[in-house]
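Visitor: give the three-dimensional model of this entry:
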Amino acid sequence: MTAHLHPTDDRLPRWLAAVVLAAAAWWLAYGHLTAFADAVIARLGLTRDTRLGEAVHFFFYDTPKVLLLLLGVVFVMGIVQTFFAPERTRALLAGRRTGVGNVLAASLGIVTPFCSCSAVPLFIGFLSAGVPLGVTFSFLIAAPMVNEVALALLFGMFGWRVAALYLALGLAVAIVSGLVIGQLRMEAHLEDWVRQILAGQRAAGAHDTPGWVARFEAGRDHVRQIFGKVWPYVLAGIAVGAGIHGYVPEDFMASFMGRDVWWAVPAAVLLGVPMYTNAAGIIPIVEALIGKGAALGTVLAFMMSVIALSAPEMIILRKALKPRLIATFAGVVATGILLVGYVFNLLL
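Guide: So this is what the prediction gives:
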């Protein structure tokens, strides 16, 4: 189609100024999350040396972090999708190219050091941009589980062989799980408001090339559509995570994770799901458990379940996904994690 030329819009300077100021404020706020959380617990008379203080600090650090990411990602994705017709995006990543899309999405997860809740905004942004469901799940799984933070810490603590095997198996879980979920064709189990966004994109024409004012307005409207619906679930999810953060019963877990029984790996996965932290937070626990005699594969399966299948993540996802799709996601990923645990225990 021939692009229509747009006359200069007198609103553009105001939009540019607003976006620059908002971006500067976003960057400033994101760079002071730890200081903000420190100030909150100091004001409350708490310290991070106590379990309560650590939980409160976690909540006031992670909540603004995830909300800022949600705001920024949704706004940017609203602009980005104005450059691509939805049908073209879907055609690029669907059909025979779906496997390539899963590999690319999982690879993107390696360079995005997000915890599971922080990855959800990008997941929702990908969905709203018309990226196939299975491909978005490959990213959602890989981002918290296989990132440079996890790999660097594993390399430093256990050597390159463990880090390389973890990378290969973690990517395999993300790619294969996304492919399986994509093949199940579960788009009908997206919540209605998500499907309405997708339906609106299909109906939207791509005959004109919008100007920058229209692109900024699309980003703003995207935020209104998505952020307003999701933020209460973000608060609820992180509150659950904060409530159990710091209360990891290492001695109890090590008592069965070192046992040479078939049920040790499934028990470790089930124990990890209610917990919530990122790779940097869980790997020191992994090291402590191994130091107490736990099997490496069993502990890594526990680690994967904590950072890729956390209960807070499920609470946030519930706003966009129906229970059957969440259960399918959890079941497929848990199966992959179990296999990783058994393979590690077999090979190492």
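Visitor: every contact and neighbour count from this point should use C-alpha atoms.
Guide: Fine.
Visitor: what segments of the chain are strands?
Guide: Assigned strands in the chain: none (criterion: DSSP state E).
Visitor: run this one through as well so I can compare:
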Amino acid sequence: MFDWLQHFADWVIYAVFQVGAETHLGTALNFFVYDTLKILILLFFIVFLMGIVNAYFPVERLKDYLNKKKLYGLEYLFSSIFGAVTPFCSCSSVPLFIGFVQGGIPLGVTFAFLITSPLVNEVAVAMFLGMFGIKATLIYVVSGIALGTIGGWLLGKFNLEPLLSDWVKKILDNKMQQAAYKEEKQTFYQRLPEITRGAWDIVKGVLLYVIIGIAIGAAMHGYVPENFFNQYLGGGEWWTVPLAVLVAVPMYANAAGIVPVVQVFVAKGVPLGTAIAFMMATVGLSIPEATLLKKVMSLKMIAIYFGVVTLFIIFSGYLFNILLYRFG
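Guide: The predicted structure follows:
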């Protein structure tokens, strides 16, 4: 989908600026250009679509339905499955998270999407299947969806709405203006300039956070060597799973990009469950993601979200190792 953007990043860094493709600097700069442009494009496109939805679709009715209807947790499962089929990394998922919050979708349901979206996608599943087989792939997929479902449900019980940022609260409080806007019964082309301006305003609001977050991820991507982790995670001791999760948080990659790294880890003696926990923490928790979320959440809310997901991933890592040891 974004191959043309990768070619553009290659051309800018390697041809125009003539930075070597095999150097740490070249890898980091290429990653920065590609991911910054990709996320900004995704952000504008998704928020623009949510603007159209808000203009034409009764989001308030959907929100009331999700809040009042007894779905017995299925709303969290459906949101988690939707996250699994969307090919987004953690930072790319944030724009859709913003759109969900802006549309009034319950926060716990939105969290279920945010947790699962980077953890599981079809490209990573295909790669995982080819590298590790059907049993490991099923454990990976089912656990990723379960992690999002249970994590979203639990976070929803915390009633975290007051911890959203003032920027988001202003968006949510703008209901009177939205109602008047709908009552005018304008055509789509009449509404288009206003929808476009609204989308661009949101992009401008998070632009600095995108740049800072991707810069951190690019530095990690370009300068942290794989062998740094292999020597500390291969022993199989009880503390290697939480260590794998904690050292993965500063990293930043999508699931498809980290699967080959997991293969290298396993080939060098790291238990597969520990390696999967590392992968989940890398794609599901990252400093760049936290930087982007700072625009929509308070620090306390980010800490709660990261803390819950971190504990769940650590537990999953232990469970992976037990299941893969017993049935592998």
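Visitor: TM-score of the superposed pair?
Guide: The TM-score (TM-score structural alignment, normalised by the length of structure 2) is 0.92; 320 aligned residues with a CA RMSD of 1.8 Å.
Visitor: enumerate every residue touching the aligned residue in structure 2 for residue 316 of structure 1.
Guide: Under the alignment (TM-score structural alignment), residue 316 of structure 1 maps onto residue 292 of structure 2. Taking CA atoms under 8 Å, 6 or more residues apart in numbering, we find residue 292 of structure 2 in contact with 91, 94, 206, 209-210, 213.
Visitor: out of these, grab the one that's most surrounded.
Guide: Neighbour counts for the contacts of residue 292 of structure 2, by other CA atoms under 10 Å, peak at residue 91, which reaches 32 neighbours.
Visitor: that one reaches residue 287, doesn't it?
Guide: No. Look at residue 91 of structure 2 against residue 287 with CA atoms under 8 Å: they stay out of range, at 9.8 Å.
Visitor: sorry, back to before: mind listing which of the contacts of residue 292 of structure 2 are in helices?
Guide: 91, 94, 206, 209-210, 213 (DSSP state H).
Visitor: identify, from the residues you listed, the entry nearest to residue 66 of structure 2.
Guide: Nearest to residue 66 of structure 2 among these: residue 94, at 21.2 Å, using CA to CA.
Visitor: and that closest one, what's its match in structure 1?
Guide: By TM-score structural alignment, residue 94 of structure 2 lines up with residue 120.
Visitor: before we move on, what about residue 131 of structure 2?
Guide: In structure 1, residue 131 of structure 2 lands on residue 157 (TM-score structural alignment).
Visitor: just give the nearest non-adjacent residue to its match, would you?
Guide: Nearest non-adjacent residue to residue 157 of structure 1, counting by CA to CA, 6 or more residues apart in numbering: residue 287, 7.5 Å away.
Visitor: against residue 239 of structure 2, how distant is the equivalent of the one you found over in structure 2?
Guide: By TM-score structural alignment, residue 287 of structure 1 lines up with residue 263 in structure 2. According to CA to CA, to the nearest Å, residue 263 of structure 2 stands 21 Å off from residue 239 of structure 2.
Visitor: same question, residue 140 of structure 2
Guide: 21 Å.
Visitor: which one of those two has more residues nearby?
Guide: Ranked by neighbour count (other CA under 10 Å), residue 140 of structure 2 and residue 239 place residue 140 first, with 23 against 10.
Visitor: how far away is the counterpart of that one in structure 1 from residue 300 of structure 1?
Guide: Matched to structure 1 by TM-score structural alignment, residue 140 of structure 2 sits across from residue 166. Note on residue 166 of structure 1: its distance to residue 300 of structure 1, by CA to CA, is 9 Å.
Visitor: thought residue 263 of structure 2 was touching residue 133?
Guide: No. Residue 263 of structure 2 lies out of contact with residue 133 (CA under 8 Å); the separation is 12.0 Å.
Visitor: verify the contact between residue 285 of structure 2 and residue 249 for me.
Guide: Yes. Judged on CA under 8 Å, residue 285 of structure 2 makes contact with residue 249 at a distance of 5.4 Å.
Visitor: these two: which is more packed in?
Guide: Neighbours were counted for residue 285 of structure 2 and for residue 249 using other CA under 10 Å; residue 285 has more, 30 against 23.
Visitor: who are the contact partners of the more buried one?
Guide: So residue 285 of structure 2 contacts 90, 248-249, 306, 309-310 (CA under 8 Å, 6+ apart).
Visitor: hmm, try it at 7 Å
Guide: Under the criterion of CA atoms under 7 Å, 6 or more residues apart in numbering, the neighbours of residue 285 of structure 2 are 249, 306.
Visitor: please apply the same query to the one 10 residues further on.
Guide: Contact analysis of residue 295 of structure 2 by CA under 7 Å, 6+ apart lists 165, 206.
Visitor: what of residue 156 of structure 2?
Guide: Counting by CA under 7 Å, 6+ apart, residue 156 of structure 2 has contacts 107-108.
Visitor: map it across to structure 1 for me.
Guide: That one, residue 156 of structure 2, aligns with residue 182 by TM-score structural alignment.
Visitor: tell me how many other residues surround residue 192 of structure 1.
Guide: Using other CA under 10 Å: residue 192 of structure 1 sits among 14 other residues.
Visitor: find the nearest non-adjacent residue to the residue nearest the centre of structure 2, please.
Guide: The centroid of structure 2 falls nearest to residue 90 when counting by CA atoms, centre = their mean (2.0 Å). Nearest residue to residue 90 of structure 2, sequence neighbours excluded (CA to CA, 6+ apart): residue 118, at 4.9 Å.
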